[in-house]
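A.B. asks: one predicted model, sequence on top.
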Amino acid sequence: MAGFGVRDLDALQMVPHPAVTLLLEFGAGSPVLDFADGRQLRGSMVAGPGLGSGGAVRVRGENVECVQVRLSPVIARAVLGVSPADLDGAVASLGDLWGRETARICEQLSDVASWQDRFALTDALLARRHEAGPPVDPEVAWAWHRIVGSRGLARVDELAAEVGWSRKRLWSRFRSQLGLPPKRAVKLVRFDHAAHRLVAGEGAAQVAADTGYADQSHLHRDVVEFTGATPATVVAEPFLAVDDIAWPGRGTPAKPHVPGIFVRSPTGGETATAVNVAQSPALA
């Protein structure tokens, strides 16, 4: 999870990520998602894996303060109370899922004084809901962790054989419980890894060779499919640039400045790219 305080968020593109995104807002303003078809969604929300494919979703707002959580699809069903499949890669208002609890959580986040207290509050919420919710099949969880661990190089046929299921059964259970088919999960995880290596400054040809693409053209097609941008231009996307600060451990260097994004430090100061981060047991 990470905390963001944004004075003026100017239509940043959402870049697809292999996680369920939970956004809890509590500031004076509200984040607004604009969709290519003209739809809008405002306030606290939850998005299925791969939100923003094709560059079709942008987020904006003024005086936005929020806690953003990237939930593994393996635990998302228990935490949300619905399967990520019900989101189908789209976005839902959190109030539609949690009712009055959403407003109560946002009030609590606003009432506490520090980001660390907000993280602790959010962590307790996630842990409580996760404990009470239904788990996914262990075979499905294992297949997901294999896909993530291989950085999108796992083969679906081999995953099915290793858990003792048919390909059709794995596809059905995986899709219904995690919100996307295993082949799409492989593709999304591979893209995510490749995109962050591009952001780190590596050349497209080398990235393609190292991350399982047939060639550079194959990488180019996937990047365009997921972002609507070419590999040469996607590296400048602010959401990708801030990732290594907000969610460290990818091994990619952070950009020195991301215009328009301001986040509060643990001591209450404000800088252009510092993000408060909490590693939550509930997210493991």
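C.D. replies: Looks like it came in fine. Numbers count the residues shown, from 1 in each chain.
A.B. asks: going forward, measure contacts and count neighbours with C-alpha atoms only.
C.D. replies: Fine.
A.B. asks: what sits closest to residue 176 if chain neighbours are left out?
C.D. replies: In space, and not counting its chain neighbours, residue 176 is closest to residue 85: 5.5 Å by C-alpha to C-alpha, 6 or more residues apart in numbering.
A.B. asks: the one you found touches residue 180, doesn't it?
C.D. replies: Yes: contact criterion C-alpha atoms under 8 Å: residue 85 and residue 180 qualify, at 6.7 Å.
A.B. asks: ranges for the strands of the protein?
C.D. replies: 2-13, 20-25, 32-35, 40-42, 45-47, 57-71, 91-93, 263-264, 270-271, 276-277 (DSSP state E).
A.B. asks: tell me which of those lies nearest to residue 157.
C.D. replies: strand 20-25 (24.9 Å; C-alpha to C-alpha).
A.B. asks: got the angle for that closest one vs strand 2-13?
C.D. replies: On the basis of axes from the mean of the first three to the mean of the last three C-alpha atoms, to 10 degrees, strand 20-25 is oriented at 100 degrees to strand 2-13.
A.B. asks: so what touches strand 20-25?
C.D. replies: 31, 43-49, 64-73, 76, 84, 106 (C-alpha atoms under 8 Å, 6 or more residues apart in numbering).
A.B. asks: next, count neighbours for residue 214.
C.D. replies: Using other C-alpha atoms under 10 Å, residue 214 is surrounded by 11 other residues.
A.B. asks: comparison target below:
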Amino acid sequence: MAAIVPRPSEERLVETRQRGMVDPYAGFDAFDFIRRAPSPEISAYVNHFWVVTWTDLAEPYEQRIVSHPTVNMTIAQDFHQIRGVIKGGFSYTMRGSGRVFGTRFRPGGFRPFLGRPVSELTDCFVEIGEMFGAAGSTLVEQVLTEPDAQAVIALTEKFLLGLEPKEDPLAEEVAALVAMVENDVSVTRVDELAARSGRSVRSLQRLFRDYVGIGPKWVICRFRLHEAAERVYQGLDLATLAAELGYTDQAHLTRDFTGAVGMTPAAYARLRSRP
């Protein structure tokens, strides 16, 4: 069993809050983004709440996302979904004025609500009302009509607690392991993570598929790509970065980066030269 490590500090969360957003600083000219910590009563399951709002956009703005190994519940006028881990990149186009309210669950944190392997949700979008019935549909209506973000968070916490989830030691274990991968860039191989966890590679793979929704190799690669995007944007040499992140060569990093981000590292680095 893995030792339970502390959750990332609020300072760490602030530092990394843009991770997963492609070209985030351009995006912040188009929309406002806030995140809020959950109350202690729901923090075993929820990582944070987030709200994106935009007003009177003259032109549509498309924000590309390089997803995290988490389940999200998202509510907007045009969709209200439970979203499993998305293996590829995806994007959302904002038009006019609008708001998206999201609940990001901790890795493993949605398993007590789902009651079955989270891998069943991977690359899937499920309507909140379909998953949670009339209570889920009522939550959607309440969120869409409530303008105050803090009130929306309170409604969502009340809804989730009303589902009576039971804390699960395996969910805590997997959350600790995912946090280890995110915060320690030296973790670059599944066998290293298995050794630290005290599990076999096969056992670790089963745990991740059941509770995270995807295998540990993908989780390691995804967090290293988040790191790469941030550091390429800051101007770090790609060959040096590839070596630090455990890639055998620069070409492999370029291939993975381009597939996830939608452009080569060199093109992404050039974005920082804009006014």
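C.D. replies: Happy to help now that I have it. Please read all numbers here as calculations on a predicted model, not as lab measurements.
A.B. asks: residues in contact with the residue opposite the residue nearest to residue 176 of the first structure in the second structure once aligned?
C.D. replies: Using TM-score structural alignment, the equivalent of residue 85 of the first structure in the second structure is residue 119. Taking C-alpha under 8 Å, 6+ apart, we find residue 119 of the second structure in contact with 84, 209-214.
A.B. asks: residue 34 of the first structure now?
C.D. replies: Per C-alpha under 8 Å, 6+ apart, neighbours of residue 34 of the first structure: 40-41, 57-60.
A.B. asks: change it to 6 Å
C.D. replies: Each residue near residue 34 of the first structure by C-alpha atoms under 6 Å, 6 or more residues apart in numbering is listed here: 40, 57-58.
A.B. asks: distance check, the residue most central in space within the second structure against residue 55 of the second structure.
C.D. replies: The structure's the second structure has its C-alpha centroid closest to residue 68; by C-alpha atoms, centre = their mean the separation is 3.1 Å. Residue 68 of the second structure sits 27 Å away from residue 55 of the second structure, going by C-alpha to C-alpha, to the nearest Å.
A.B. asks: and if you look at residue 253 of the second structure?
C.D. replies: In this view, residue 253 of the second structure and residue 55 of the second structure are 37 Å apart by C-alpha to C-alpha.
A.B. asks: quick one: which of those two has more around it?
C.D. replies: Ranked by neighbour count (other C-alpha under 10 Å), residue 253 of the second structure and residue 55 place residue 253 first, with 25 against 14.
A.B. asks: can you find the partner of the more buried one in the first structure?
C.D. replies: Matched to the first structure by TM-score structural alignment, residue 253 of the second structure sits across from residue 219.
A.B. asks: now for its match: which residues touch it?
C.D. replies: Residue 219 of the first structure neighbours (C-alpha under 6 Å, 6+ apart): 208, 213.
A.B. asks: let's see 10 Å
C.D. replies: 190-191, 194-195, 204-205, 207-209, 211-213, 225, 230-231 (C-alpha atoms under 10 Å, 6 or more residues apart in numbering).
A.B. asks: and these, which two are furthest apart?
C.D. replies: 209 and 225 (18.9 Å).
A.B. asks: map residue 210 of the first structure onto the second structure.
C.D. replies: When the second structure is aligned by TM-score structural alignment, the residue opposite residue 210 of the first structure is residue 244.
A.B. asks: residue 135 of the second structure versus its match, what's the distance?
C.D. replies: 48 Å.
A.B. asks: so residue 110 of the first structure makes contact with residue 122?
C.D. replies: No: contact criterion C-alpha atoms under 10 Å: residue 110 of the first structure and residue 122 do not qualify, at 11.9 Å.
A.B. asks: which one's more surrounded, the two?
C.D. replies: residue 122 (24 against 17).
A.B. asks: distance of the more buried one relative to residue 21 of the first structure?
C.D. replies: Distance from residue 122 of the first structure to residue 21 of the first structure, by C-alpha to C-alpha: 14 Å.
A.B. asks: got it, and residue 110 of the first structure?
C.D. replies: Going from residue 110 of the first structure to residue 21 of the first structure by C-alpha to C-alpha gives 20 Å.
A.B. asks: swap in residue 15 of the first structure?
C.D. replies: Distance from residue 15 of the first structure to residue 21 of the first structure, by C-alpha to C-alpha: 12 Å.
A.B. asks: kindly tell me how buried the counterpart of residue 72 of the second structure in the first structure is, as a neighbour count.
C.D. replies: In the first structure, the residue paired with residue 72 of the second structure is residue 21, using TM-score structural alignment. By other C-alpha under 10 Å, the residues close to residue 21 of the first structure number 23.
A.B. asks: distance check, the closest residue in space to residue 34 of the first structure that isn't next to it in sequence against residue 67 of the first structure.
C.D. replies: Closest residue to residue 34 of the first structure apart from its sequence neighbours, by C-alpha to C-alpha, 6+ apart: residue 40 at 4.8 Å. Distance of residue 40 of the first structure to residue 67 of the first structure, computed by C-alpha to C-alpha: 20 Å.
A.B. asks: of the two, which one has the most company?
C.D. replies: Neighbour count, other C-alpha under 10 Å: between residue 40 of the first structure and residue 67, residue 67 has more, with 23 against 13.
A.B. asks: give the contact list for that one.
C.D. replies: 1-5, 22-26, 44, 106, 109, 115, 118-119, 122, 276-277.
A.B. asks: try it again at 6 Å.
C.D. replies: Contacts of residue 67 of the first structure by C-alpha under 6 Å, 6+ apart are 2-3, 23-24.
A.B. asks: now render the residues you listed as a markdown table, adding distance to residue 143 of the first structure and neighbour count.
C.D. replies: Shown next, in a markdown table, are the contacts of residue 67 of the first structure (distance: C-alpha to C-alpha, whole Å; neighbours: other C-alpha atoms under 10 Å):
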| residue | distance to residue 143 of the first structure | neighbour count |
| --- | --- | --- |
| 2 | 27 | 21 |
| 3 | 30 | 27 |
| 23 | 27 | 22 |
| 24 | 29 | 25 |
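A.B. asks: next, count neighbours for the aligned residue in the first structure for residue 192 of the second structure.
C.D. replies: Aligned against the first structure by TM-score structural alignment, residue 192 of the second structure finds its counterpart in residue 158. Number of residues near residue 158 of the first structure (other C-alpha under 10 Å) recorded here: 12.
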